Each structure stands twice: as structure tokens, then as C-alpha cells.
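Asker: what follows is a predicted structure for the sequence shown.
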Amino acid sequence: MDNNDIKNLWRKKSWSIPDLLGSKSEYTKIIVGVIKQLALENANVMDDCPKLDDIEEVKTWREYAPFLKGIGVVENHNGSLYLSETGKRLSGDVSFYNIATVMQEKIRIFGELLLIIEAEASTVQEVDEKICSNYNLDWKNCSNTRRRMDWLEVLGLIEGVGNRKWILTETGEQALKDWILVTPDVLESFEAVEAEYTITNPPTEISNMIQELSDNDQLHKDRCTYNLWSPSPNKIDNLRKILKYSCDKVSRSDLFNYIGNEFSLRASSVESMMPFLKASGLLEETGRNIYVASSVAKEWCQTGTDIDFIRILHCHFRFVGEMIFFAENDITRNEIYQEAKKYGLNNEKARWIAGFLVEAGLLEEPQYLHLKASAFGMEFAKTLPIADEIIYQKPNERKENVHKDMNKNETSLDEGLFNNLSAAAIDPYAEGKASGVAFEEEIAKIFRYMGFEAKRIGGPGNTDVVVRWTNDEGKVIIGIVDGKSKSSGQVSHGDVSDVAIEAHKEKNSADYVAIVGAGFSGDTIKNFAIKKTVALVTDKELIDIA
């Protein structure tokens, strides 16, 4: 296999391992059990629970689906989960080694950890330091490495030898022989290897749309900054499926049912997607609650090429083709987010656009949190009418920016805050501090970022964070927040003291109580929260609010 083939495989991989709800000791039992159930085609109702042995708390198919889709073993068809081709191969021999091989095919810097451990017995911290140095990774703490090593452990590729050090097992040594690993020198060689791509001409309606944008500056100004949303993974393919279903007129209820069943989404999630489908010029409302794919969307469905979708997106959204040009040289995501603000886009919207461009092969991820336009991307971007960000700025902003020297090394404050919160949510000893302290501090920072008065208290006998604000009537409102950092990513009722929460609420004269964690496991804690009027907030939800 040449470097170009390896590069294409690398491009399709993800940086993150999807969550699997359950304890680490149950991971393999869950995977083996659900694969066997899927082989029997027993995943027909998403809110049913699979029949799994020796699992303390079995989740629903809907809750297991993100992990199973993330490692590529299932597909969703009309509200039922079925094994993909990868899943079918795995079901023939659901060994731990084959599960590890599937994950290696989907996750970046997974098997590559074995190279570090092969050279020398190492702790998690030592592996993290070496992997970040070798691959120029900007991981803020050990959580990414620890999570990968957790999986390598439970799948039998590494084992502990005392003093918190790890070595390869015989299975791990076999993996080094079998797997295609991307070493730092191979990664560097990607720069010199580019596949030959053919940029197909756009079909008639899409071509006319691009020409209109080229001829009319006002259309550039009218490009929108709406939220973007598409089911994961394979966001572009999933959008194409939705539009193929809508090529003939379809009622709102039928469309919602199709999207919900096909992608295991609740009605509220489908609802949140509709503004994007319309703002991006993909879907039109031809009557009251009657929808149909637009003419350009129908052309895209016929050609099936990702670049036709990007052409449509560029004509309706700001900073699409412009993002490709901006990333001509290797830059950080934070630099892209700073540039996106000139076009009126926040970080999340820029992240979505970047995701589409990566999926279409127009941007690449040369290293963690970095992006770079591919040669194909640069050639493609030259075919698009491009706007200068200055047309989106108000007159007084333009005057200020003439004299403003942008510091390219400046990092995004909010991005750093959000990354630190998420990292501390699953790393109790983040930033080298005592258990839970970093997470509590980051929670307080997030609330202050949103304009609240927030103070970390911590320590025995009191709450973690006190939040204050003044309502419209001038009354000071107090909320207390209990932060729960768990390496498993799941907070259960056993981690929460009902008595302590009531005492903390009384001690601080609090009106509201919230518990913040990476995730919440089990009905007991959820029922407790409902009964005691306690808000359960995940770190991702808190970031969305911020």
C-alpha cells in the first residue's frame, strides 16, 4: 500500500473515540452482546433494550447507537439498526482482537500507541508525552491517551506490569505486524503526496447559481449565518438521503417520521435541522407543511458528488470557499474561528463548515486541531466566486480593521474555556490538581464567561460552585452547582449525596441546584433529579448554553 492509500485511510478516521455507556469492565461484554443481537436482527425498536448478560444497567439501542455507528459496525434503516458490511464481518468472529482492529480502522492514534509501548514499558503520562511530541499534538491533558489505553487494555493488547507502567501482550505484538500504522515520518510524507482529482463541472442549475453569485455582490452580502445541522456520522451522505426522499413533494409529518426513523432522532432534533435545510437552499416549502427538494438539490442527488453540495453551501453560507483559501497553509482551528468572526460566524458554525469541507476532501487534518487545504481543495476553491470579509463589516468596523494588526498566534478565549471544561469533566486530576478541583474551577469560569457572578467554594461541608445573578425585579438569585468529574464519563446516583445537596442548598440559601458532569447513567439519578428539582447538565450542554 503506497502513501497515498495510507493517507486516504487516515483522512477517513476520527480523532475521538465515541462514548460507550457503561463501565470499562463491561465494554467488551456490551460490544459482543449487541453484535450477537444485531446478527439476529433484534434491534427493531430503538427505545428497547438489547438482551445482554452480566451488565449492571443495560441501555437502549438508541443510547448504544452513537458508539456502534462511530466505529462503523451498524447502519440505520427506517428506525432499525442493522449490521454494516464491517459489522457482518465482525459478527463472524467477535474476538477482542477483531474488535480492536475495527477501532484501529476508525480511530487516529490508536494502534500507534503500541509503537510507544513496544519501545519501553511506560505509564499513561509517559505515553501521552511521547505521542504528543511525535505527532505534534496539542492535547491539554492525558484524557485522550488514557481513553485509548483503556480500550487497548480491555481488548487485551496491553497489560500492566506494576508502577503504573504498561507493556504489550502477545496480541499487541501481533497487531503491530498486522495493522497499517501511520508513523510520524509517514505523516510528514503526506505533504508530498497528492492524489489526482477530477473537478467535475457543475450541472446546469448549480452552475447558474454560481454564476449569479459571481455577477451580483449583493448575493454575497445576503449569504446567511444560520446554524448548520446534519445527522452524524457521514453528514453529507445523510443530507443526500434526506433530499432523495424529498425529491417528490412530501408532508412535514412524513418527512419528520422518515428522518427520525432513519437516523434515530427525536422530533426536536429534526425540528432544529429544518432551518438549515431551507437556508442552505436544499429544501423548499411549496405549501403549508409541504416540502420538496430544490432544483439544485435534485441535481446534487443525481450527480452524487460531494463538491456539488459544497457549491450549493457556498452560494448560501458565508465563509465556505473562503475557509479553504484561508487554510492554504497549515493553521490551527482557533485561527479559523478568529477569521470566521469577520464573516459573522461563531465557533460552532465555523466548526460545522470545516467538518463538511473535511468530509468532502477539501480540507485535511494534518495534526490534532489543525487544518490545511488539500491540493484538490485549492483547485476547487479557485472555481468559486469568493468574497472579502470586509463586505460583511459595518462601516465603523471597516475603519477600525484598516489599522488592526491581527495576531495569528492569538488563541480563542471561548474555545480554550470549552476545551478545558470538557477535558476536566473526564479527568478528575486535570491540570495536576486535586480530584475534581480543575473541573469545579472550569465550571465557575464558564458561568463568569456568561455574565454571572460565580465562585468556586469546594472543600468538605459545602457546595462546589455558587452562582448569583439579579432578576428583572432586582432580586438576587442564587444557584449552587455540584461538579462531578468521572473518568468513565458517567455520573450515577451513587456519586451524589441527597443529604449533602439539601444541606448545601440550605447553607447557601440557594433557589436552584444543578449537577454538572460529562454524562448521567441510570434512571435512579434522573428520578432523583426530577423529585428534588435538580438540573442535570452535561459539559456539552453547558458549552452549548455558553
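Answerer: Arrived safely, thanks for sending. Numbering: from 1, shown residues only.
Asker: C-alpha from now on. contacts and neighbour counts both.
Answerer: Noted.
Asker: biggest strand in the chain, by residue count?
Answerer: Longest among the strand segments of the chain by residue count, using DSSP state E, is strand 476-484.
Asker: list the buried residues of that strand.
Answerer: 478-484 (16 or more other Cα atoms under 10 Å).
Asker: same check on stretch 23-30?
Answerer: Residues of stretch 23-30 classed as buried: 24, 27-28, 30 (neighbour count, 16+ other Cα under 10 Å).
Asker: quick check, nearest of those residues to R146?
Answerer: Nearest to R146 among these, counting by Cα to Cα, is K24 at 12.0 Å.
Asker: related to what we said a few turns ago, closest one of the buried residues of stretch 23-30 to G260?
Answerer: The nearest member of the buried residues of stretch 23-30 to G260, counting by Cα to Cα, is I30 at 24.9 Å.
Asker: same for the helix or strand hosting the closest one, what does it pack against?
Answerer: Assigned by DSSP states H and E, I30 falls within helix 27-39. Where contact means 3 or more Cα pairs under 8 Å, 6 or more residues apart in numbering; DSSP states H and E, helix 27-39 is packed against strand 80-83, helix 85-91.
Asker: give me the distance from that helix to the chain's centre.
Answerer: Relative to the chain's own centre, helix 27-39 is displaced by 24 Å; criterion: Cα atoms, centre = their mean, to the nearest Å.
Asker: same deal with stretch 441-449?
Answerer: The answer for stretch 441-449 is 22 Å, by Cα atoms, centre = their mean.
Asker: one more to weigh against that first structure:
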Amino acid sequence: MIKNSHTEHAGGVISYGINRIHCVDESVNEGGGSVTSHDQGIPDFPVVRKWPQRSSSTPWVPGSPDHIVGNLRGLLTEIQSDGTQNRPFAWPASRTSTTIRAAVHSLGSCGLVSKKGDYLELTENAEKFLVDGDAEYLIAVFHSNVRFVGELLAELDTPKTHSDLNNAASEKYLLEWSTLDPVRRRTNWLRAAGLAELWKFENKLVLTDEGRQFRDRIQLVAPGEIPGSSSAQPIDFTLTPPSPGVLAELETLDQAVLAGRKAQWGYIAGGSSLESIQFLVNAFSPETSRSHFIRLCVDQLSVKESSAEQSLNTLRALGFVEQTGPNSFAPTPLAQEWLASGDPVDLVRILHVKVALVAEVLSALKEESDTGAARRWLAIYYPGYRISQIELARRILILKDAGLIERIGHTRYRLTPLGAKFYDSVPLLEPQGTLAGSSGSATKSASDIGQPSELDQQATEVHEAATDSANFSRFESAVAEAFSLLGLEVERHGGPKKTDILLTFWLSPTSRRRVTVEVKTDSAGQINENDVKFDALEEHRKAHKADRAILIGPGFSGRLPQWAKGKGIPLISAGRLATWLTLSTRIRIFPHELYEMIFSGSAPSVWERAERGLEAVNQVTRMLWESGNDEADISFNQGALTVRDIWRMGKADSEAPLAPEEISSALQLLTNPLLSAASEMKGGEYVSTAPPNLIAARLRSFADAIEYGLDFRRSFDMHEKRPESPRMDTGPEDARAESKVLPDRVRQWARENGRPVSSKGRLPNSLVADFLAAQNEEQ
């Protein structure tokens, strides 16, 4: 297991961070990564990680500065005795109850606790703190893993308020916090260690003598050394040409090849950083066995054997490793070229050839610096690809490690000069989807023209793979991806005495359920009692410490359904799983609902309840709006309706009218102050306050805010209008530029024609179609 430690080296100090290896020179502090020499007899502090690699979140423990160190010690002692996460824990000072998992989550990435499989372990730093009880050493650990801890002490040469410190964090260290809470948490720890004091009458923080001595012993990052700082020294970026093999691959990239690249990056043990990939690919050089690689990953990276196996599959799919014998593997010629050149840009080039939306991320970051907004940009312009937050983070990390982008905030990045040169040097997939269409016809997205969504496509794959018995791993992959799309945590296992798939259902902050999944295929489409060993299923469940087990196959016959029911093992057919995926295109259900559905056998009621909720919101919204615009209703009761009125109106329109309880639930949503789509009057009457299309637009804003974060324009910016040139056939560069202009043209047209439109975010397909149709009529 790689732990935080350091050893002497001729060139300085080699610093070992978790899953990352950095060579740091004592005389150079590139981005804040170095260690200091200490007076003889004073124990060394932990190695300080570079600024970008340190977390911006401060560890939180309840209590005042007098109690937080004791509370932390109690938590670490409890983990030292038993690393199980899902068990109760009470903070020593207040006896407030929580769980080990929740308490550790509040600590963040502070360098005290690491996760090994499903269990928690203390780092060497945490163990040293428990032995010595040195609060200054604890702060040094925080400083080595968290931004603006030691640097905060440097700001206390003169007394400052929390607001002053927050301003310094923003202006000098690019930490844009919206509240004073992050600063207060840091000062609480410093006060607990006796390094700072609070003058309560002036509400200012001051440095103690111990704090000055501590500050002089640690390595601090200067504001000008932070990536993205305006005072940072410029660097001469030179783009090296690709190696011959990589160049040959790049020359094969046309739009068809770019569109056919692997959609998902995949899991890599140790993370998707440049160092991790280089370490793993080097492990195969010149040739090694599967067992040797798995043992290396388990020993050095503290991952499971199944995770190591999955990493091998990912490296093969990415084009870095190839099989050279029945049980031997070696780096591919492309990977060998990259290892020989040592050029990280060649690594990005290889990934761009093999994986979709790698260099295209640079297109998104040219438009949106925030990662949430960039992900939304990719979803709009490349709707055929499902880029999750994790997948985007993997791409961001490798682009940053290669020097193509730099971090300028907590979740904000921008292209470096090298990144701009690289962006212009490689072929990119042309933007797709509704907003990318720039032809004279009313271009529609995949959903508009009847092309299947990702959920529909996966439903088809599940159904077809279930009977492909010659390739059983295909069905396992299809099932794993299906449950991932349904919102579950999925682990692929397989092998002797192991389940095929392990699912984790997140039910609440204190409740999770682990379920083993046995997957069976059959060309005839039926699994019977002779194909299943129930004792083995139970053994697998116990081996993975799972709560339940399920069996999935194309279909089931004979005595198997009866036997499985007696064992409490639900049977899920491929058709049933495919139906869940199809239903999810209309409405999504949550993991706790899916768990209920599987183990209570109440699938119809779960989906029906979710569907009825949609129907209730639809009917109530429409009825309130119609009554609010009906002259007779307005003159009779000011356009207001009661629950009984809505029930009577719906009773005539539906074979299954809404129940009063369903209507009341919809009204609670619409009248919530956050939405304000309806208002409750006296006497239990309700009136509409907005048209349905604007209510839908606001709900979409909530959805975007939840998924992508806040990225709204808050003020008017005047943009100079440019005359539009006649429409001509465009090449890739022209199409890319045109696709960026189209959203602004749609918004301008909508405002001129009195159509409601948001200033940011995804445009409704119907609005874009109307705009394009209007352009056709003008021509």
C-alpha cells in the first residue's frame, strides 16, 4: 500500500502521495510541493503536497476548539479498533450519535484515513498522532493535504477578521468560497492547536508565539506559484510532434472513425492520472503475466483482485496493453513509443484516438471554464455520448497532467498555450445534436427523430445478450451497465467463489444494501433448476458480506422459480430488466424504490406510483392554468380551484381519476416557495401563477442546477451584432464555429418573438425546431 512518507534522494526528497509519486526538490516549490529541513531533534512534519493536489475542503468535527481534537482522537481510535463503516458512533464530547461512515465523510481528504475495500484504515500520520498526541503535528498533516491551512497563518502577520481571511483566500489563493464557514473551520483547528487566538472584543484572529514558530517550520505556497494566478511566471509552451506510430493513428481519424471510438474511459486502479497509467503500463514491460500484474496492483495500490482485473481490461481497451500469450501481456507498440518519448501529450493523443470526447473536452472548456457547465456543454453538443461526472473528471485529470489545461478555481479550468496548440493540431468530432445543426432544414435531435436513447439501446443489448451463450461475458457486461444506468454502484467480480456482479443500493446516509448478482445465459432462453447451485449463491453472498442475492437470466423454467422463492432469491428475467430500462426513459426511480421493487415483488406498484405522480402534476398544472384564463371561472371564483374541484374535473377526463391525496401532493409541489407555480388562497382554494411552459422551464433549471451546478448570468452584457453571411457549405472548423453561434441566434429570435427562453442552459428542442422552421420560411 502506498502511504504518505518520504525518503532521502540525491536530488532532494521523493514524496509518496496516495496513488501518486512525485519527485520534489527542496530548493524548488513548483505549485507548493516541497518539504522543509527542520532543526535537529525536532520530528519531521509530513511532506507537503503540491497546491493543485491538496483538497480545498477542511476536515470537520463537531464541537468548539476545546473539544474538536478530543472528538477526532475518539473517531480515529474507534477506526483503529474496527474499520467497519456502517456502524454507530458517538462523538466523545457531546455523545451525539452518527455513523463511522458519516463521520469519516466529514473529514474529507485530510490524510488521516484511507479506504481499503469496504473497510477503513488509519494512515501512518494518523497512527503517529494517536501515539504522540501532538496537535501541531495534526495541523501539519492538514497543511500537507488541505489548502490554506498553513497559508492562513501567513496572513496573520497582523490581526484579521474571518472576513479579511476569506477575502485573502479569494484574491490571493483563488479559493472562491461563498460563506465564511471554510475559514472558520480552519481557524478552529489552529486555535485548538494553540497556534492562533481569537480576540473576541474585536473579533479578530491573532498569531501566537507557537503559531509563528510553526509557520517558520513548514513550506508555504506563495500566491504567485498557484496555477492560474495572474502573478505566475509565464512558461514557454512548445508542442512536440507526435511519434511516428501515433501520427499514423491520428491520420486515420475521419468523422466516421471519431464517431466510432470507445464511449467510456473505464476504471484504472490508482486513478487515471499520468503517473498511474505510466506505472501500470510500465508494469507490463517488457512482458508479464496476468497473475503478476494482479498481485502488483493488490500489493502496491491496495485494490481488490477484481479491480486489478478490471484495470487490465481497461488498459487493453485503451490500446496500451495487448495479449502476447495464453497468460502473458505486454505494452502495445503505441504505448512503447509513448514510454520511450516520455511525452505526456502523446498519451493524450493515444487516448484521443481510442476514446470519445477527450480532446473535445478542450472545446467545452474554451466555452465554459466550470466543469459542471462544461459537462452540460458536452451533453448539448454531443448528445449521443453519456459523459458522467466521473468520466469527465478522468479526462480533466489527464489533460491537466499533460499541461494542456490549468486549474484556476475549485472546479474551474482553462486551456494553457500548449493546450490551445494541441487543440488546433488534432481532428475533432464535429458537434452533433439539435444545437449543432446549422442546415436550412429543421434539424432534430435523436429523441425527436425516433432514434433510441441510451436506456433504450441498453434494453436491446440486455435482451439480445441474454441468449448469446457463446459469449457469456457479454450478458454480464450488459447487466452491469444496465444497473449502472439505473443509478446503482456496480462492481464486476467473477472467478472462483465470487459473484459475477456486486450491487450497492444507497438507501439513506446511514443505510446501504449490498446485493450479489449471479448472471446466467442460455441460447434457448430458459434457465432451469439444473443450471443453478443455490449453495454457491449463498457462499458468494457471504464472501462479499452482502445482504441479499438475485439471479438474472433470459428466462426461467421447471422448478427453479419455486426453489428460488423458497430460498428468498428473486429471479429477474432479461425482459424484465429491459422493461425497467425502457420505463426509465419516461421517469426515473431511486435506488430505494428499485430495492423495494426487487425484494417485495411490487414492481407494478412502484412504477405506477411514479407515473401517477407525473400525471398528477400534469393535470393539476393544466387545470389551474385553464381556470385562471377562463372568463366564467374568473367571474365566479377568481379562477381559483379547490382539491374537490380538480378531482371533479379530472374524473370526467380519465378512466383512473386522481385521488384527492395525489392532487394535494401535486399542489404541495406547485405551491412550494422554491417553485411558486401556484398560490394557496383562503378556504383551501388554489390559483395558478405561471403558464405551464414557464413552470417546466423553471423545473428544468432546478434539474440543471442539481446535475451541473449554478452557472447563471446575473447581469445584461451588450454584445455587438454581426451581419450574417450567406449560408455556404462548411468544413469541420466552420461547422464548429457555427454551432457555437446558433444558441445565441435562437435566444435572440425567441426574445424578438415573445417566446420565453433562458439566458443559459439547454434550449428546448421544440424552440430550436420552431426557429429553424422560421428561417426556412424567410428563405
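Answerer: Structure received. All figures in this text were calculated on a predicted structure; none of them were measured in a lab.
Asker: quick check: TM-score for this pair?
Answerer: Laid over one another, the chains give 0.55 as their TM-score (TM-score structural alignment, normalised by the length of structure 1), with 399 aligned residues with a Cα RMSD of 5.7 Å.
Asker: returning to that earlier point: and E335 of structure 1, which of the helices and strands packed on helix 27-39 of structure 1 is closest to it?
Answerer: helix 85-91 (36.9 Å).
Asker: just checking, what packs against that closest one?
Answerer: Secondary-structure packing of helix 85-91 of structure 1 (3+ Cα pairs under 8 Å, 6+ apart): helix 27-39, helix 96-106.
Asker: residues making contact with it?
Answerer: Here helix 85-91 of structure 1 makes contact (Cα atoms under 8 Å, 6 or more residues apart in numbering) with 35-36, 39, 72-74, 98-99, 102.
Asker: how about the residue nearest the centre of structure 2: what's its closest non-neighbour residue?
Answerer: The residue lying closest to the centre of structure 2 (Cα atoms, centre = their mean) is Q389, at 3.0 Å. Once flanking residues are discounted, Q389 of structure 2 sits nearest to R375: 7.5 Å by Cα to Cα, 6 or more residues apart in numbering.
Asker: for that neighbour, what are its contacts?
Answerer: Counting by Cα under 8 Å, 6+ apart, R375 of structure 2 has contacts 364, 387, 389, 392, 708.
Asker: closest to S251 of structure 1 among the contacts of helix 85-91 of structure 1?
Answerer: Nearest member of the contacts of helix 85-91 of structure 1 to S251 of structure 1, counting by Cα to Cα, is V74, at 28.6 Å.
Asker: between the contacts of R375 of structure 2, which is closest to S163 of structure 2?
Answerer: Within those, proximity to S163 of structure 2 (Cα to Cα) peaks at Y708, which comes in at 28.4 Å.
Asker: just checking, next helix/strand downstream of the one helix or strand D164 of structure 2 maps to?
Answerer: Per DSSP H and E, D164 of structure 2 falls inside helix 162-173. Scanning forward in sequence from helix 162-173 of structure 2 by DSSP H and E, the next helix or strand is helix 181-192.
Asker: packing partners of that following helix?
Answerer: For helix 181-192 of structure 2, the packing partners by 3+ Cα pairs under 8 Å, 6+ apart come out as helix 68-81, helix 135-145, helix 162-173, strand 196-199.
Asker: adding distance to L239 of structure 2, write those out as JSON lines.
Answerer: Converted to JSON lines, these look like this (distance: least, Cα to Cα, whole Å):
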{"stretch": "helix 68-81", "distance to L239 of structure 2": "48"}
{"stretch": "helix 135-145", "distance to L239 of structure 2": "32"}
{"stretch": "helix 162-173", "distance to L239 of structure 2": "29"}
{"stretch": "strand 196-199", "distance to L239 of structure 2": "47"}
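Asker: now the contacts of R375 of structure 2 in JSON lines, with distance to L435 of structure 2 and secondary structure?
Answerer: As requested, these are exported to JSON lines (distance: Cα to Cα, whole Å; DSSP: H, G, I helix; E, B strand; the rest coil):
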{"residue": "A364", "distance to L435 of structure 2": "14", "secondary structure": "helix"}
{"residue": "I387", "distance to L435 of structure 2": "18", "secondary structure": "coil"}
{"residue": "Q389", "distance to L435 of structure 2": "22", "secondary structure": "helix"}
{"residue": "L392", "distance to L435 of structure 2": "21", "secondary structure": "helix"}
{"residue": "Y708", "distance to L435 of structure 2": "18", "secondary structure": "helix"}
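Asker: narrow the residues you listed to those that are buried.
Answerer: The neighbour count (16+ other Cα under 10 Å) marks 364, 387, 392, 708 as buried among the contacts of R375 of structure 2.
Asker: give me the nearest residue to the counterpart of H352 of structure 2 in structure 1, chain neighbours excluded.
Answerer: Matched by TM-score structural alignment, H352 of structure 2 corresponds to H314 in structure 1. Residue nearest to H314 of structure 1 in three dimensions, not counting chain neighbours: V320, with 5.1 Å by Cα to Cα, 6+ apart.
Asker: so how far is V296 of structure 1 from the one you found?
Answerer: 17 Å (Cα to Cα, to the nearest Å).
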